[in-house]
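S.K.: Sequence and predicted structure, then a few things I'm wondering about:
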Amino acid sequence: MSPVVLELSSARTAGVVKIVNNDNHDVSLQIRAYDWEQKDSQDVLNPTQSLIISPPVFTVAPGASQTIRIISKRPAEANEVAYRMLVDEIPTAAAGPAINFKFRISMPIFIAPNTAPNLKMGWTLSAGKAPRLNVANTGNRRGRLLNLVLTLPNGKKITPPAGANPYTLAGMIRQYPFDVDAPLAAGSLVKMSANSDTGPIETEITVTP
């Protein structure tokens, strides 16, 4: 599928996504759009009518492709608007004991803010046996932290759980849990490294009580 992220704006309210079938059999797909919010560090998806997707259901032959047109009916706002487009395979009945596999692709779609994009991210780290990294995005566009690593005072490196969503949406706070062998002491210094959309991050965090 190309692109993997769709960027729209008040000046560009429509875009296209191309899906290619690299399998050796027909693939039937259903596409649905959802408002994307974050609450209590969890992604929340709600069906939306603000995006027009055409076609919403189709079948792609082996080696063929399908172009999807996406139109936003929602005007740009002060903060970036976020959606998720879910592409689901529709299982087909198979003869005999064959197993049908169903896959899902979740694609971000963003409507740029109607003011100059401004990313402001900050972080705090709590003490204790189950430390939490709080990532606050006070800007008006989403931020991402990829390859996030914390280096503890004893030199051990720890990472968040596998599959953790790297996005912190505009105006949101995300919390990343970590496992440690010994309680993390308040006042100690922890190094944080990550890759972001604005470049590499290398910083030190003072652990809070």
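M.R.: Structure's in. What do you need?
S.K.: C-alpha only now, for contacts and for neighbours.
M.R.: Will do.
S.K.: Report the contact partners of Gln29.
M.R.: Heads up, residue 29 is Leu, not Gln. Val57, Phe58, Thr59, Val87, Asp88, Glu89, Ile90 (C-alpha atoms under 8 Å, 6 or more residues apart in numbering).
S.K.: nearest spatial neighbour of the first one, skipping sequence neighbours?
M.R.: I take that to be Val57. In this structure, Val57 finds its nearest non-sequential neighbour in Gln30, 4.5 Å apart by C-alpha to C-alpha, 6 or more residues apart in numbering.
S.K.: what about the one you found, neighbour count?
M.R.: For Gln30, the tally of surrounding residues (other C-alpha atoms under 10 Å) stands at 15.
S.K.: swap in Leu133?
M.R.: Neighbours of Leu133 (other C-alpha under 10 Å): 19.
S.K.: then this one, side by side with the first:
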Amino acid sequence: MRTHTLFACCLTLSTALASLAVQAASSILIWPINPLIEADRQKSAALWLENRGQEPVDLQVRVLAWEQDEFEDRLTPQKQVVGSPPMATLQPGKRQLVRLVTLEPPSAGTLRTYRVLVDEVLPPQPRPSQLGVQFQMRYSVPLFVVGPGAYLDDGAREAPGQGQPLAPELRYRVIEGSDGAFLYLRNLGPAPARLSQVALSRDSGKQPLAEGLLGYVLPGAQMRWPLPAGVRSGRVQARINESRQAQTLAAE
């Protein structure tokens, strides 16, 4: 960029698994961090934005299709879900409700995955209090939309009634190559898996890989993460979605 603006790294709000709202350095509070739309129960979900800072903030809201390919997240434009309003100016201390609305629900018994991106829009002329280096923050919140006749089984909630439960089904393997050893996780189920408190369990004890969030594996996708030096094998244990305890995953 020709300006002195620094683009901050993407701040994924879902990393704060223990809280219902997250506040970043720019004083924007966003909640909930895991919005869900189930076609049998609602056509939209609420996302709240709050300005905890001392200056007005201009925000842009976009909903992008979220896929995973070649061990990377892929975000692409789509027209199935929209955020309303798409633009908002938050005065200090004020809140804004953004409604995430489904225009084209998924087919029966299926689930779609999205990312809601909330970008700060910097003013053309910096305000007096913003002279110097400016940070343009981006917030990324996962959004899952479930089609008719199904519900998301996150490992904790009670079944909301009749319907097919959608849950992840994970398989793991450890592969060592010239660039080190990697943990590969494949999701064979119809629902996304959010992994936290991941560890390799061996007879000699546990080797933690992630105390908090490790990442997501979307339905039908495969992701990988590097293992610490010297770690080559073990049984993988992880907390999946909202389950209260870690579970041992099945090996491929």
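M.R.: The structure has been received and is ready for your questions. Bear in mind the structure is a predicted one, so any value in this text is a computation, not a measurement.
S.K.: Now the TM-score, please.
M.R.: TM-score for the superposed chains, counting by TM-score structural alignment, normalised by the length of the first structure: 0.83, backed by 201 aligned residues with a C-alpha RMSD of 2.7 Å.
S.K.: circling back: mapped onto the second structure, which of the contacts of Leu29 of the first structure hold?
M.R.: Retained in the second structure: Val57, Phe58, Thr59, Val87, Asp88, Glu89, Ile90, out of these (criterion both residues aligned by TM-score structural alignment, their matches' C-alpha atoms under 8 Å).
S.K.: got a list of what the residue nearest to Val57 of the first structure touches?
M.R.: Pro56, Val57, Phe58, Val87, Asp88, Glu89, Ile90.
S.K.: Restricted to buried residues, select the residues you listed in ChimeraX.
M.R.: A single ChimeraX command selects the buried members of these (16 or more other C-alpha atoms under 10 Å):
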select :87,88,89,90
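S.K.: Now, the contacts of Gln30 of the first structure that are in helices?
M.R.: Under the assignment DSSP state H, the contacts of Gln30 of the first structure contribute nothing to helices.
S.K.: Show me what counts as buried in stretch 25-36 of the first structure.
M.R.: Quick answer for stretch 25-36 of the first structure (16+ other C-alpha under 10 Å): Val27, Ser28, Leu29, Ile31, Arg32, Ala33, Tyr34, Asp35, Trp36.
S.K.: biggest strand in the first structure, by residue count?
M.R.: Looking across the first structure with DSSP state E, the single longest strand is strand 27-39.
S.K.: Whatever helix or strand comes next after that one against the second structure, how far on average?
M.R.: Next along the chain after strand 27-39 of the first structure, taking DSSP states H and E as the criterion, comes strand 42-47. Once fitted to the second structure, strand 42-47 of the first structure is off its aligned match by 0.5 Å on average (mean C-alpha distance after the TM-score superposition for the first structure).
S.K.: which bit of the second structure covers strand 42-47 of the first structure?
M.R.: Taking TM-score structural alignment as the measure, the second structure aligns residues 72-77 with strand 42-47 of the first structure.
S.K.: related to what we said a few turns ago, quick check: of the buried residues of stretch 25-36 of the first structure, which lies closest to Arg174 of the first structure?
M.R.: Trp36 (14.0 Å; C-alpha to C-alpha).
S.K.: Check whether that closest one really touches Arg84, as I assumed.
M.R.: Yes: counting by C-alpha atoms under 8 Å, Arg84 is a contact partner of Trp36 of the first structure at 5.9 Å.
S.K.: got any residues that touch both of these two?
M.R.: Leu45.
S.K.: re the thing from before, would you list the contacts of Gln30 of the first structure in CSV and tack on distance to Asn21 of the first structure?
M.R.: Converted to CSV, the contacts of Gln30 of the first structure look like this (distance: C-alpha to C-alpha, whole Å):
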residue, distance to Asn21 of the first structure
Pro56, 16
Val57, 15
Phe58, 12
Val87, 13
Asp88, 13
Glu89, 11
Ile90, 14
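S.K.: Let me know the closest of the contacts of Gln30 of the first structure to Ala127 of the first structure.
M.R.: Closest to Ala127 of the first structure, out of all of these and judged by C-alpha to C-alpha, is Val87, at 40.2 Å.
S.K.: so what corresponds to that closest one in the second structure?
M.R.: Match for Val87 of the first structure (TM-score structural alignment): Val118.
S.K.: mind checking how far its match is from Glu72 of the second structure?
M.R.: 20 Å (C-alpha to C-alpha, to the nearest Å).
S.K.: swap in Asn51 of the second structure?
M.R.: Applying C-alpha to C-alpha, the value for Asn51 of the second structure to Glu72 of the second structure is 32 Å.
S.K.: between those two, who's got more neighbours?
M.R.: Set Asn51 of the second structure next to Glu72 and count neighbours by other C-alpha under 10 Å: Asn51 wins out with 22 against 12.
S.K.: Contacts only, for Pro117 of the first structure.
M.R.: Here Pro117 of the first structure is in contact with Gly139, Asn140, Arg141 (C-alpha under 8 Å, 6+ apart).
S.K.: same thing but at 7 Å, please
M.R.: Residues near Pro117 of the first structure by C-alpha atoms under 7 Å, 6 or more residues apart in numbering: Asn140, Arg141.
S.K.: again, but for Glu55 of the second structure
M.R.: Counting by C-alpha under 7 Å, 6+ apart, Glu55 of the second structure makes contact with Gln91, Pro92.
S.K.: how near is it to Gln136 of the second structure?
M.R.: Relative to Gln136 of the second structure, and taking C-alpha to C-alpha, Glu55 of the second structure is found at 14 Å.
S.K.: With Arg232 of the second structure instead?
M.R.: Distance from Arg232 of the second structure to Gln136 of the second structure, by C-alpha to C-alpha: 40 Å.
S.K.: again with Arg127 of the second structure
M.R.: Counting by C-alpha to C-alpha, the gap from Arg127 of the second structure to Gln136 of the second structure is 14 Å.
S.K.: Spatially central residue in the first structure, please.
M.R.: Tyr167 (4.8 Å; C-alpha atoms, centre = their mean).
S.K.: quick one: what's aligned to Ile173 of the first structure in the second structure?
M.R.: In the second structure, Ile173 of the first structure lands on Gln222 (TM-score structural alignment).
S.K.: if I look at that match, how far off is Trp66 of the second structure?
M.R.: 14 Å.
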